[in-house]
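Enquirer: Prediction below, plus the sequence it came from.
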Amino acid sequence: MFQSVNNLFSTDASEIKSLNGLRAFAIIFVLINHYALNLKFVLTNQPILELIYSNFWFGVDLFFVLSGFLISKGLWFHWQKFQSIDFRSFYIKRTLRIFPAYYFFLIITVTIAYALLKFSEKKGVSTEVQAALKKGISNVWGDFLFVGNYFPGIHNHTWSLSIEEQFYLLFPILCGILFFKLKFPKRQLMLWIFYLIPLLMRIITFIKVEESSKPPYYGEIYSPLQTRFDSLIIGVIVMDLFYNNQNFSNFLNDHKKIYHLLSILFFSALIFCLMISPHNLDIFSHTLRYNLQNLSFAGIMYLALINVKSPISNFLSLKVFTPFAKLSYTIYLWHFIFMGIALAILKVNQNVSLFSFHINFIFVLLIQLLLSIPLYLLIELPFQKLRTKLL
């Protein structure tokens, strides 16, 4: 047990350390975003901070970019050796990685929701609360079947896991029949064509939808697979570029000015995205903005990968990020509940200061980490070991 806990704070030779840093930032962005939404009354007189934190939902885009890179990397390495896709091995790996922790989370939370519904009916709690619980429970099948991005249940964050699972189901097939059969130039061209499809879908949706959901275009653009899978595809493009075009990597490493200029460009683009109001109804905010975000994250990832001695890579490779990266899946699943526990311990009220707001977040972050460890050890880790034995 001690060794398992110790492994959470260390990396092995097979890991790309800089990706741990990116994964840690992805989960921290999401946590800050939801923390700020829960305590938005603190930011009433801080419009800039409120705007920035409300846009940290782009951490989900970073998760997608990382997933696209890592999933395609495993498939590509197998293809290089055997000229085939091992569908059985791939789906077993994904099942044992995702399903146990996910379904354990769903069963526990749905049981709690059902108990709360019965309690609220018995005690005559607000009919609005009852209606929300009933609607969520009636649609919970969407989460169980990984279509929660189209049929929301009681959770408002599992939609992203549905998108990833849908992508995992379809992408290996496309690799086997199309992408991996092409030479590098044609494969890149085809991947970029696929990358542009969600942008086209977002534009069409934006033009056609007369009255969007709230937040703006959440149900029409933010959560469907067909309007969001470009963030996954760009991760695939980076994988292909990194492993199959050493000349471009060498060019950037030989031309430091271009390398640093691209670094500034990507980080500046992300800062620009943080300044866009989530309530905007213009076409850019709901179409090209997604591309700007995922391209910037992909660019930063690529620059970190091709130069492990760069400041970007060195920073992202810091050991402090490792436990957050390894526990990111468990934290993501449970973070709303863990956050509620942390805020209850802190006894946060309407009088909390801006300084306390930020100090309290550090406590929330530590609670997320500490409460995730036993769940990881009891649920995730045993199935990871089983996966290793089977494959």
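Expert: Perfect, I can see it now.
Enquirer: Please count neighbours and contacts with C-alpha atoms only from this point.
Expert: OK.
Enquirer: How far does stretch 318-325 stretch from one end to the other?
Expert: Using Cα to Cα, to the nearest Å, the end-to-end distance of stretch 318-325 comes out at 11 Å.
Enquirer: Return the distance of that stretch from the chain's centre.
Expert: Computed by Cα atoms, centre = their mean, to the nearest Å, the chain-centroid distance of stretch 318-325 equals 16 Å.
Enquirer: Kindly report the same for stretch 173-189.
Expert: With Cα atoms, centre = their mean as the basis, stretch 173-189 stands 25 Å off its chain's centre.
Enquirer: Could you do stretch 178-194 as well?
Expert: Chain-centre distance of stretch 178-194: 25 Å, with Cα atoms, centre = their mean.
Enquirer: Show me what it is in contact with.
Expert: Stretch 178-194 has contacts (Cα atoms under 8 Å, 6 or more residues apart in numbering) with Trp76, Trp79, Cys175, Asp230, Ile233, Val236, Ile237, Asp240, Asn244.
Enquirer: Which positions within it qualify as buried?
Expert: For stretch 178-194, burial by neighbour count (16 or more other Cα atoms under 10 Å) applies to Phe179, Phe180, Arg187, Gln188, Leu191, Trp192.
Enquirer: can you put the residues you listed in JSON lines and add distance to Pro152 and secondary structure?
Expert: Shown next, in JSON lines, are the buried residues of stretch 178-194 (distance: Cα to Cα, whole Å; DSSP: H, G, I helix; E, B strand; the rest coil):
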{"residue": "Phe179", "distance to Pro152": "32", "secondary structure": "helix"}
{"residue": "Phe180", "distance to Pro152": "35", "secondary structure": "helix"}
{"residue": "Arg187", "distance to Pro152": "35", "secondary structure": "helix"}
{"residue": "Gln188", "distance to Pro152": "35", "secondary structure": "helix"}
{"residue": "Leu191", "distance to Pro152": "30", "secondary structure": "helix"}
{"residue": "Trp192", "distance to Pro152": "30", "secondary structure": "helix"}
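Enquirer: Below is an additional structure, to be compared with the one above:
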Amino acid sequence: MKSSSGAHFIALDHVRALAALMVVTWHFIHATNGYPVTFDYVPAIFPLAVLDEGHTGVALFMTLSGYLFAKLLDGKSIDYRAFIWNRALRLLPLLIVVILLVGLQKLLNGESIAAYAQSIAQGLWLPSLPNGGWSITVEFHYYLILPLLLWMLHQSQWLPFSVIGVALVLRWFLHQHHGEIQFLAYATLVGRIDQFVLGMLAYHFSGYIARRHVLVLLAIVAFTAFYWFFDQQGGFFRNPSYPSPSPIWIFMPTIEGLVYAIGIAWYDNSFAHSQSNFSKLVARLGEYSYSIYLLHFFVVFEAARFVHEHIMDISNFYLACVWALFFFVLMLLPGYVSFRLIEAPFLRHRRRYIKVPGA
């Protein structure tokens, strides 16, 4: 989480590590077909529903992005071209490597490279990039409107709420028209805009959230109970199918964004964060989380299958989560190598994008 300004926020690295853990656990325990843990399983310990439905970690990533950029940019004058340049240096090198590796896999498997190339080209506006790269498309769309959101936040602390209201109405309209809104709510800015905006608002209102331990704890408990109920109703894939006709997806991005935004602002502003070895380890996982996020797709499904078929039965959810945590920590090594060899060399070419008054 170290920016071109030199700012580093260890608390936000911790949050980023948690988000990556949620996504990796989701893929490890369920794969794409409910193996080794079936999709219809619901944990008896209700807070663990956010691991059983670990796709929600993407919402935490998005909300964190909104919070971070508000923390870095709110009230400041920025060189937007330099900002976009820095984001491209941060995201594109590893994404391009992953795109090439997936293309090589498809070539070796005899799949159509022309169709794959078309999906990559469409990734500028559609959620079609591989290995979770669709979320980078959503981030890019957020960057395009970030100056407008910062202007709105500068004009009035309440004005950005109108964006969330418009998004809710749009999702309701599209749900009425198409009969479902899950795909757009999950994989595009139509849903994710709420989370970016709520993250930005959480930074703006962080003074009201800091040290409100009881209220924040109640919000987190209520959220995990809600997600447990959502899991019981069939979760991401079986409510009753994918994409789901349930109207819950009209409100899901807002609910996730609100609670995650409150939690991020509370964690960032309520504690003197430890510099212990454990804290630094978690921060490292957060620092390398982008590499872990894009690279784990290459191995996570086979890793879970290998453990289940050759080491021990991990169809038990709790046991599978323990193995998922072990796998996540092991991803620290390829994450480190990827960060040092692919990401870090390009980061040296970042430009300062926050304008200094009078300069």
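Expert: Right, received. Where do you want to start? All values derive from a computational prediction rather than experimental measurement.
Enquirer: TM-score for this pair?
Expert: Overlay of the two chains. TM-score (TM-score structural alignment, normalised by the length of the second structure): 0.81; 335 aligned residues with a Cα RMSD of 3.4 Å.
Enquirer: tell me which of the buried residues of stretch 178-194 of the first structure is nearest to Asn7 of the first structure?
Expert: Asn7 of the first structure has its nearest neighbour among these in Phe180, at 34.4 Å by Cα to Cα.
Enquirer: what residue of the second structure matches up with Met275 of the first structure?
Expert: Mapped onto the second structure by TM-score structural alignment, Met275 of the first structure lines up with Phe229.
Enquirer: Could you count how many residues lie near that match?
Expert: 15 (other Cα atoms under 10 Å).
Enquirer: and the gap between it and Gly235 of the second structure?
Expert: Remark: distance between Phe229 of the second structure and Gly235 of the second structure (Cα to Cα) = 9 Å.
Enquirer: How far away from the center of its chain is the host helix or strand of Ile96 of the second structure?
Expert: Taking DSSP states H and E as the definition, Ile96 of the second structure sits inside helix 80-108. Distance, stretch centre to chain centre, for helix 80-108 of the second structure: 17 Å (Cα atoms, centre = their mean).
Enquirer: ok and the helix or strand following that helix relative to helix 80-108, angle-wise?
Expert: The helix or strand immediately downstream of helix 80-108 of the second structure is helix 113-122, counting by DSSP H and E. Put simply, helix 113-122 of the second structure runs at 160 degrees to helix 80-108, going by axes from the mean of the first three to the mean of the last three Cα atoms, to 10 degrees.
Enquirer: Residues touching helix 113-122 of the second structure, excluding its own?
Expert: Contacts of helix 113-122 of the second structure (Cα under 8 Å, 6+ apart): Ile99, Gly103, Lys106, Leu107, Ser128, Leu129.
Enquirer: Map the second one onto the first structure.
Expert: Gly103 of the second structure maps onto Val110 of the first structure when the alignment is built from TM-score structural alignment.
Enquirer: What separation is there between its match and Ala131 of the first structure?
Expert: Distance, Val110 of the first structure to Ala131 of the first structure, by Cα to Cα: 15 Å.
Enquirer: of these two, who's got more company?
Expert: Set Val110 of the first structure next to Ala131 and count neighbours by other Cα under 10 Å: Val110 wins out with 18 against 12.
Enquirer: Now the more buried one: closest residue in space, sequence neighbours ignored.
Expert: Setting aside the residues directly before and after it, Val110 of the first structure is nearest to Ile137 in space (Cα to Cα, 6 or more residues apart in numbering), at 7.1 Å.
Enquirer: Same check on Ser328 of the first structure?
Expert: Using Cα to Cα, 6+ apart, the nearest residue to Ser328 of the first structure is Ile27, at 6.1 Å.
Enquirer: Which strand or helix spans the one you found?
Expert: Ile27 of the first structure belongs to helix 17-38, assigned by DSSP H and E.
Enquirer: So for that helix, what gets flagged as buried?
Expert: Of the residues in helix 17-38 of the first structure, 17-36 count as buried by neighbour count, 16+ other Cα under 10 Å.
Enquirer: One more: stretch 267-286 of the second structure?
Expert: Tyr267, Asp268, Asn269, Leu281, Val282, Ala283, Arg284, Leu285, Gly286.
Enquirer: tell me what the helix or strand Gln80 of the first structure falls within is packed against?
Expert: In this assignment (DSSP H and E), Gln80 of the first structure forms part of helix 59-82. The helices and strands touching helix 59-82 of the first structure, judged by 3 or more Cα pairs under 8 Å, 6 or more residues apart in numbering; DSSP states H and E, are helix 17-38, helix 159-177, helix 230-244, helix 288-306.
Enquirer: What residues sit buried inside that helix?
Expert: 59-73, 75-76, 79.
Enquirer: Alright, that wraps it up for me.
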